[in-house]
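Engineer: Below: sequence and its predicted model.
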Amino acid sequence: MQTTPGTEASRGAGARADVEVPRGLSVPLAGYLAHLRVERGLTDNTLGAYRRDLERFVAHVAAEGATSPRDLTRELVEGYVEVVRTGADGRTPLAASSTARTVASVRGWTRFCEAEGLAGADPASGLKPPARPRLLPRAIPVDDVLAILEAAGAVGGERGLRDRALLELVYATGARISEAVGLDLDDLELDARGSAVRLFGKGRKERVVPLGSYARDAVEAYVVRARPGFAAHGTGTPALFLNSRGRRLSRQSAWAVLREAAQRAGLAQADEISPHTLRHSFATHLLQGGADVRVVQELLGHASVTTTQIYTLVTPDALREMYLTSHPRARG
């Protein structure tokens, strides 16, 4: 089949190989992806998720006869959501969370097309994603966190200093693992009176998070006593956490650091502990200690407090105790 110029931009893992996507769809899609990268500053991972979702969508509507955004209808969009939810196209059905993400991707593109004058009324306006089950974040007890941190440093040498500093920082700040490995030396402010770290979250949104004394001491020890040794194998990089070749530590390597530390600590279900486990534990332990949910929202970098409020579901004992000790009619 001869490929129309511009068609390749709309093909990929998410597109149907037997469908040639018209330029009337592929060009607006490419424009939207460029908008997300340049104007909204999305990360490569997030941008890749948008691309896969929308490539599958345009392949579907092209197979239904659409040649441009003006051909999109509410029925076409709802039909596509049903297809990905049920796997009616022969592919694995998406979970509710993945279907919700797909709906968000489609709504973003159709709004863009309407705003750019590429389509009439937005066919996805008001489209509701399927309800997602409200899963409780997995957190581990403070003692288990401490055991992991001790095990990370027990490796000894430069690697032990690095691994302990990395995990201390993640737990102390609630950083996503991508935020932690993305840190540069200039993002640190190590001061005995008030240390902090500058994190860059989704959309490069910046936030400054305090760094407790344990994390500060661990990071300082790594920077002074270990990082120069790692850096000597590289060509110079501002990255805070380095690998054995003197390059920025990858997310995969950071994940391995945590998994190996959890295994050495002898924790049950060590293989299920992820960097996000430390982030969840950070939030849960703060709330259990009496922190305000809006403060935790800011520390986590959540755009909405609604996202953070799910952590309140994992502290019923603390909430009950606070009620019993605070409400004048709580006890008989």
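Structural biologist: Good, I have the coordinates. No experiment lies behind these values; they were computed from the predicted model shown. Residues are numbered from 1 along each chain as shown.
Engineer: From now on I want contacts and neighbour counts done on CA atoms only, so please keep to that.
Structural biologist: OK.
Engineer: Could you find the closest non-adjacent residue to W109?
Structural biologist: Nearest non-adjacent residue to W109, counting by Cα to Cα, 6 or more residues apart in numbering: Y32, 6.6 Å away.
Engineer: meant to ask about T43
Structural biologist: Closest residue to T43 apart from its sequence neighbours, by Cα to Cα, 6+ apart: G203 at 6.7 Å.
Engineer: So that neighbour is in contact with L42, correct?
Structural biologist: Yes. Using Cα atoms under 8 Å, G203 is in contact with L42, at 4.8 Å.
Engineer: More neighbours: these two, which one.
Structural biologist: L42 (20 against 14; other Cα atoms under 10 Å).
Engineer: pretty sure V208 is in a helix, no?
Structural biologist: No. Counting by DSSP: H, G, I helix; E, B strand; the rest coil, V208 falls outside a helix, being strand.
Engineer: Tell me if E158 really is in a helix.
Structural biologist: Yes. Per three-state DSSP, E158 lies within a helix segment.
Engineer: Could you report the distance from the closest residue in space to it that isn't next to it in sequence to R248?
Structural biologist: Among residues not flanking E158 along the chain, A226 sits closest, at 4.6 Å (Cα to Cα, 6+ apart). According to Cα to Cα, to the nearest Å, A226 stands 14 Å off from R248.
Engineer: Which stretches in this structure count as strands?
Structural biologist: When secondary structure is read from DSSP state E, the chain shows strands at 188-189, 196-200, 206-210.
Engineer: Give me the contacts around the last one.
Structural biologist: The contact list for strand 206-210 (Cα atoms under 8 Å, 6 or more residues apart in numbering) reads 173, 194-201, 298-299, 301.
Engineer: if I look at F282, how far off is G289?
Structural biologist: Using Cα to Cα, we find F282 at a distance of 11 Å from G289.
Engineer: Second structure for comparison follows:
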Amino acid sequence: MIDVALFVEHLRHGRGLSEHTIRSYRSDLAELTAFAVTRLGREPDHGDLDLDLLREWLYRGTRAGLARSTLARRSASVRAFTRWLEETGRTPIDQGVRLRAPKAESRLPRVLTEPQVEGILRSLAVRAEGDDAGARRDLAVVELLYGSGLRVSELVGADVDDVDLGRLTVRVTGKGGRQRVVPFGVPAAEALGRYVELARPRLVAGADAPPTAAFFVGSGGARLGTRAVHRLVARLLGDIPGTGPAGPHSLRHTAATHLLDGGADLRAVQELLGHASLGTTQIYTHVSTERLRESYRSAHPRA
């Protein structure tokens, strides 16, 4: 019997990983277990997870047309699991230490132009002028995502006490449980203030959900979920040209790129985004360079 549940608890309490990462690891290992059952004709145990089986599992994924990024994540999930098996004495050696997968594709993130962002915010502001509490919340959500470059998990995880409208800052908990204080601008503060005063009380009033400390709440009065934010942003970006995922992370990419375009220091952007490595932040310098190159090609007569 493979101890996936115990490994997941180890990830949650011993590694400080995000819930999104933990769900991905659990899903990958469930897929591996199902493959092993099919291949062996019985419930597998830890000793069955040898290098040949692991390689065959990844190969089947390749034949099924899985993206290289998915295969790379599967490889990382399994290698973390087999390392834990060896460290806890469940197997004598780490069978996954030599497992390799194709490197994830290196693609520049989707970034909106400033006029595109302004158009989105104007449309939300028009909706928020009415009596719709949800529209006021949606405007505040998008203003804060773009104004601060937060991850969607950080945005929905913020509590009322974490948002300081006077100092224009929000305290969030990022990857690995690391906390940081992130600034936002005056337009975001105005949208957040109207949400707190006019929308949030209505969303929580008379709701069936128990009282919550969450800053952003849904129509039922409970903490707003990441899926709801994904749906909101995907709907807003649906008609805007561009490649790449149309979700909240696009607004984070956009905020970082616009900061660098405006002359912000790379290390300051790293701190704002909560990146552990400066190398992760440097992808936005490539985005800025590519945007400059495209502008040159389209505008310069000798391009």
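Structural biologist: Sure, I can see it. All figures in this text were calculated on a predicted structure; none of them were measured in a lab.
Engineer: those helices in the stretch 1-150 of structure 1, which residues are they?
Structural biologist: 23-38, 44-63, 74-86, 96-115, 142-153 (DSSP state H, counting those that start in this stretch).
Engineer: Take the ones you listed and write them to CSV, including mean neighbour count.
Structural biologist: Listed next are those as CSV, based on neighbours: other Cα atoms under 10 Å:
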stretch, mean neighbour count
helix 23-38, 18
helix 44-63, 20
helix 74-86, 18
helix 96-115, 19
helix 142-153, 19
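Engineer: Output the ones you listed as JSON lines; include the columns distance to R320 of structure 1.
Structural biologist: JSON lines is the format used below for the helices of the stretch 1-150 of structure 1 (distance: least, Cα to Cα, whole Å):
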{"stretch": "helix 23-38", "distance to R320 of structure 1": "44"}
{"stretch": "helix 44-63", "distance to R320 of structure 1": "39"}
{"stretch": "helix 74-86", "distance to R320 of structure 1": "39"}
{"stretch": "helix 96-115", "distance to R320 of structure 1": "31"}
{"stretch": "helix 142-153", "distance to R320 of structure 1": "20"}
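Engineer: wait, which of the ones you listed is closest to W255 of structure 1?
Structural biologist: Closest approach to W255 of structure 1 among these (Cα to Cα): helix 142-153, 12.2 Å.
Engineer: Mean per-residue distance, the closest one versus structure 2.
Structural biologist: For helix 142-153 of structure 1, the mean deviation from structure 2 after alignment is 1.2 Å (mean Cα distance after the TM-score superposition for structure 1).
Engineer: so who does the aligned partner of P133 of structure 1 in structure 2 touch?
Structural biologist: In structure 2, P133 of structure 1 lines up with E105, judged by TM-score structural alignment. If you count contacts by Cα under 8 Å, 6+ apart, E105 of structure 2 has them with 68-69.
Engineer: ranges for the helices of the stretch 101-250 of structure 2?
Structural biologist: Listed in chain order, the helices of the stretch 101-250 of structure 2 (DSSP H, counting those that start in this stretch) span 114-128, 133-148, 152-157, 186-194, 200-204, 226-237, 248-261.
Engineer: Which other helices and strands does the longest one contact?
Structural biologist: Counting contacts by 3 or more Cα pairs under 8 Å, 6 or more residues apart in numbering; DSSP states H and E, the secondary-structure elements packed against helix 133-148 of structure 2 are helix 114-128, helix 152-157, helix 186-194, helix 200-204, helix 226-237, helix 248-261.
Engineer: Show me what S250 of structure 2 lines up with in structure 1.
Structural biologist: Aligned counterpart of S250 of structure 2 in structure 1: T277 (TM-score structural alignment).
Engineer: Hmm, that match is touching A139, no?
Structural biologist: Yes. T277 of structure 1 is within contact range of A139, at 5.7 Å (criterion: Cα under 8 Å).
Engineer: These two: which has the busier surroundings?
Structural biologist: Neighbours were counted for T277 of structure 1 and for A139 using other Cα under 10 Å; A139 has more, 21 against 18.
Engineer: Contacts only, for the residue nearest to that one when sequence neighbours are not counted.
Structural biologist: Setting aside the residues directly before and after it, A139 of structure 1 is nearest to S281 in space (Cα to Cα, 6+ apart), at 4.5 Å. By Cα under 8 Å, 6+ apart, S281 of structure 1 lies in contact with 138-142, 171.
Engineer: rerun at 10 Å
Structural biologist: Residues counted as contacts of S281 of structure 1 (Cα atoms under 10 Å, 6 or more residues apart in numbering) are 137-142, 145, 171-172, 174, 287, 311.
Engineer: same deal with F7 of structure 2?
Structural biologist: 14, 22, 25-26, 29, 80-81, 84-85.
Engineer: from those residues, which two are the most distant?
Structural biologist: Greatest spatial distance in those: G14 and L29, 18.1 Å, computed using Cα to Cα.
Engineer: Would you mind giving me the ChimeraX syntax to select the buried ones in the contacts of S281 of structure 1?
Structural biologist: This is the ChimeraX syntax for the buried subset of the contacts of S281 of structure 1, where burial follows 16 or more other Cα atoms under 10 Å:
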select :137,138,139,140,145,171,172,174,287,311
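Engineer: Tell me the one among the contacts of S281 of structure 1 nearest to A261 of structure 1.
Structural biologist: Closest to A261 of structure 1 out of the contacts of S281 of structure 1 is V145 (10.2 Å), distances taken as Cα to Cα.
Engineer: Excluding sequence neighbours, find me the nearest residue to the closest one.
Structural biologist: Nearest to V145 of structure 1 is L278, by Cα to Cα, 6+ apart, at 7.7 Å.
Engineer: Are there residues contacting both of T277 and A139 of structure 1? Which ones?
Structural biologist: Shared contacts of T277 of structure 1 and A139, defined by Cα under 10 Å, 6+ apart, comprise V145.
Engineer: check contacts around A131 of structure 1.
Structural biologist: Contacts of A131 of structure 1 by Cα under 10 Å, 6+ apart are 96-97, 99-100.
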